[in-house]
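Asker: Give the three-dimensional model of this entry:
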Amino acid sequence: MRGDPVRGHLDSLLLAALESGPKHGYAIITAVQERSGGALELRTGTTYPALNRLERAGLLASSWESVGERRRRCYELTDAGRASLAEERASWREFTAAIGSVLDPRPPLPGAAT
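Answerer: I've put the predicted structure just below:
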């Protein structure tokens, strides 16, 4: 899935990918793809600006690391980022429960008032 299905959830996906520890940009993209079983493909042109925005918002911190001759920026969650991720998870669970109750309603229990 690209584009629209991810729109509105990109920040949460990026924060969740960093929950296990610091990662560089491409590793974040790979983590989201792997955790989604290949269903979500993030584009670099969308991911890196979002990482920069999350860092400016204080949800991520970054540092440069050298790998051989190459340098890459490594991102990690801040305390504010962890709190934001927890809030996003709670909102997501509430949202999916509400949508699920409409799309896949449970039959009323026998004897329940309707």
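
Asker: going forward, measure contacts between C-alpha atoms and count neighbours the same way
Answerer: Will do.

Asker: Tell me the buried residues in the strand or helix carrying residue 53?
Answerer: Using DSSP states H and E, residue 53 maps to helix 44-56. For helix 44-56, a neighbour-count test (16 or more other C-alpha atoms under 10 Å) marks 47, 51-52, 54-55 as buried.

Asker: and if you look at stretch 13-20?
Answerer: Counting neighbours by 16+ other C-alpha under 10 Å, one finds that the buried residues in stretch 13-20 are 13-18.

Asker: cool, and stretch 74-85?
Answerer: Quick answer for stretch 74-85 (16+ other C-alpha under 10 Å): 74-78, 81-82, 84-85.

Asker: Please provide the structure for the following sequence as well, for comparison with the first:
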Amino acid sequence: MTFQLGSALLDACVLAIVDKEDAYGYSLTQQVQSVMDISESTLYPVLRRLQKVDYLKTYDQPYQGRNRRYYQITEEGRIRLMELLQEWQMYKQKVDCVLLGGELNG
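Answerer: Modelled structure (predicted):
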């Protein structure tokens, strides 16, 4: 079963991946696809948007005779990731409460 969740979760996944280590587009796509059903053509506009708002920056590195573009998180990106993680925890707690029973706190 696939749950349709918004762009904020996709942003959080991308930022979390590049927070651990710099990554190139195809590698990012593979890692995000392990948790969300997206295509490469969906991810690249997200990467450009995150770059435009200074959450990511890029650099090129030679690989097998070609340049590979790597994405790296910025300090602004880390701040945004922390905000998204806090929002995710609150959202997850509310969904867990509804699905699993219990009381909502907050």
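
Asker: tm score of chain vs chain?
Answerer: Overlay of the two chains. TM-score (TM-score structural alignment, normalised by the length of the second structure): 0.84; 102 aligned residues with a C-alpha RMSD of 2.0 Å.

Asker: What residues in the second structure pair up with the helix holding residue 53 of the first structure?
Answerer: Mapping helix 44-56 of the first structure onto the second structure (TM-score structural alignment) gives residues 40-52.

Asker: hey, which helix is longest across the second structure?
Answerer: Criterion DSSP state H: the longest helix present in the second structure is helix 75-100.

Asker: Now do the contacts for the spatially most central residue of the first structure.
Answerer: Closest to where the C-alpha atoms of the first structure average out (C-alpha atoms, centre = their mean) is residue 13, at 1.0 Å. Shown in contact with residue 13 of the first structure (C-alpha atoms under 8 Å, 6 or more residues apart in numbering): residue 32.

Asker: Let's see that with 10 Å instead.
Answerer: Applying C-alpha atoms under 10 Å, 6 or more residues apart in numbering to residue 13 of the first structure gives the contacts 6, 28-29, 31-32, 35, 40, 42, 85, 88.

Asker: Looking at the second structure, which of the residues you listed hold up?
Answerer: Shared contacts between this structure and the second structure among the contacts of residue 13 of the first structure (both residues aligned by TM-score structural alignment, their matches' C-alpha atoms under 10 Å) comprise 28, 31-32, 40, 85, 88.

Asker: Emit the PyMOL select command for whichever of the residues you listed are buried.
Answerer: The PyMOL command for the buried members of those (criterion: 16+ other C-alpha under 10 Å) is given here:
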select buried, resi 28+31+32+40+85+88
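
Asker: so can I have CSV of the kept ones among the contacts of residue 13 of the first structure showing distance to residue 68 of the first structure?
Answerer: Shown next, in CSV, are these (distance: C-alpha to C-alpha, whole Å):
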residue, distance to residue 68 of the first structure
28, 20
31, 22
32, 26
40, 30
85, 33
88, 37
